[in-house]
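Visitor: my questions concern the predicted model and sequence given below.
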Amino acid sequence: MSTREIIIVYSSIIFAIILDSLLSFKLGSVFFDTNFSYLIFSYWVFAAPEKIRVNQSILIGFFVDFLSNSAIGFHISLYCLFSLIIHAYAYTFRLFSYLQLSIFFGTSAAFISALFYLFHHPLHYSYLDIFIYWITSMILWFPVYFGMRRFRQKFFYA
């Protein structure tokens, strides 16, 4: 990857981390959390599998761990795992419809969120939060996908 492409990918993920911290809130007893950083990371791995490899996912996972104030290694291991899964099925995913992609990436984002809450907040673990997060992630995948695709076509290959 060129330096320009690296700056574009990392700046979009850092922007997503900032967006995550701004849009997470608690509404009554339900904690509303967005995981834009994972959705944008998974978009980059899905859209440019030849450019974002496992070594890049380790570095991106480290940035997410460091900037989101979580345990070092949590996002690294999960980002590597999902990077390997996305790379293994990268060209199969291209045959999927937008709804199927939304279900896969929403489920993987909900899995990351469920593990995060299980390890960091075991006393306040709520299945309702995970279900709402799963639905929200599937809905958010559409604007992330189309917005990042437009962004990639405009700046990444310019």
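Guide: Structure received.
Visitor: make it CA atoms for all contacts and neighbour counts henceforth
Guide: Noted.
Visitor: burial count for I7?
Guide: 12 (other Cα atoms under 10 Å).
Visitor: again with Y79
Guide: As a burial measure, Y79 scores 25 neighbours (other Cα under 10 Å).
Visitor: got another one to weigh against that:
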Amino acid sequence: MSLLSSYRVIYSTFIVGLLGAIYPLPIFLNAFRPDWLVLIIFYWVLALPHRVSIVHAFILGLLLDLLLGSTLGTHALLFSLLAYVVSMNYQRFRYFTIVQTTLLVGLFVLITKLALYWLASSLQEIVLHKHYFWSIFTSMLIWPWFFFFMRYLRQRFKVT
């Protein structure tokens, strides 16, 4: 597959992830929304670290900050750090089992959630609710199916 077609598939998943992050849900389901962009960045940097880099993660974070109306740069910083950690250790992470990568995804989502809370609370006074962390469990729950679906897409469209 050509380079342009490979990037079309990758960027399409980025757009779907951004839409999944802002799609309106009922209030009781909003706490269970998985962190789609963390999953997408983790997958693409793990699968193709030479194609998806820290720059992509930074731009996705800026776009998410703009779409959510959050402080500009918070998601960009955290997504860049996520991409950096995964790109530095992708050879090790590739040998993890699906259970180990699920736990790793849960750890990354937890760190992202805690860092977002810490950054937001340093700028304004906010209250931490227990349902803030429920998205960690839903992200971990869908990771195995998400991983196999993304691998199917990558193989189906011959993204290399």
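Guide: Yes, it's here. A quick note: this is a predicted structure, and the numbers were derived from the prediction, not measured.
Visitor: ok, the residue nearest the centre of the first structure - contacts?
Guide: Centroid check for the first structure by Cα atoms, centre = their mean gives Y38 as the closest residue, at 1.1 Å. Contact partners of Y38 of the first structure, counting by Cα atoms under 8 Å, 6 or more residues apart in numbering, are Y79, A109.
Visitor: in the second structure, what residue sits furthest out from the centroid?
Guide: Largest separation from the mean C-alpha position in the second structure: E125, at 26.1 Å (Cα atoms, centre = their mean).
Visitor: mind checking how far it is from L66 of the second structure?
Guide: Using Cα to Cα, to the nearest Å, E125 of the second structure is found at 21 Å from L66 of the second structure.
Visitor: then S6 of the second structure?
Guide: Here S6 of the second structure is placed at a distance of 26 Å from L66 of the second structure (Cα to Cα).
Visitor: these two: who's more crowded?
Guide: S6 (17 against 14).
Visitor: give the helix, strand or coil label for the residue nearest to that one when sequence neighbours are not counted.
Guide: Nearest residue to S6 of the second structure, sequence neighbours excluded (Cα to Cα, 6 or more residues apart in numbering): V159, at 4.8 Å. Here V159 of the second structure is recorded as coil under DSSP: H, G, I helix; E, B strand; the rest coil.
Visitor: would you confirm that V159 of the second structure contacts Y11?
Guide: No - look at V159 of the second structure against Y11 with Cα atoms under 8 Å: they stay out of range, at 11.7 Å.
Visitor: the more surrounded of the two?
Guide: Taking neighbours as other Cα under 10 Å, V159 of the second structure and Y11 compare with V159 leading, 21 against 14.
Visitor: understood, closing this out.
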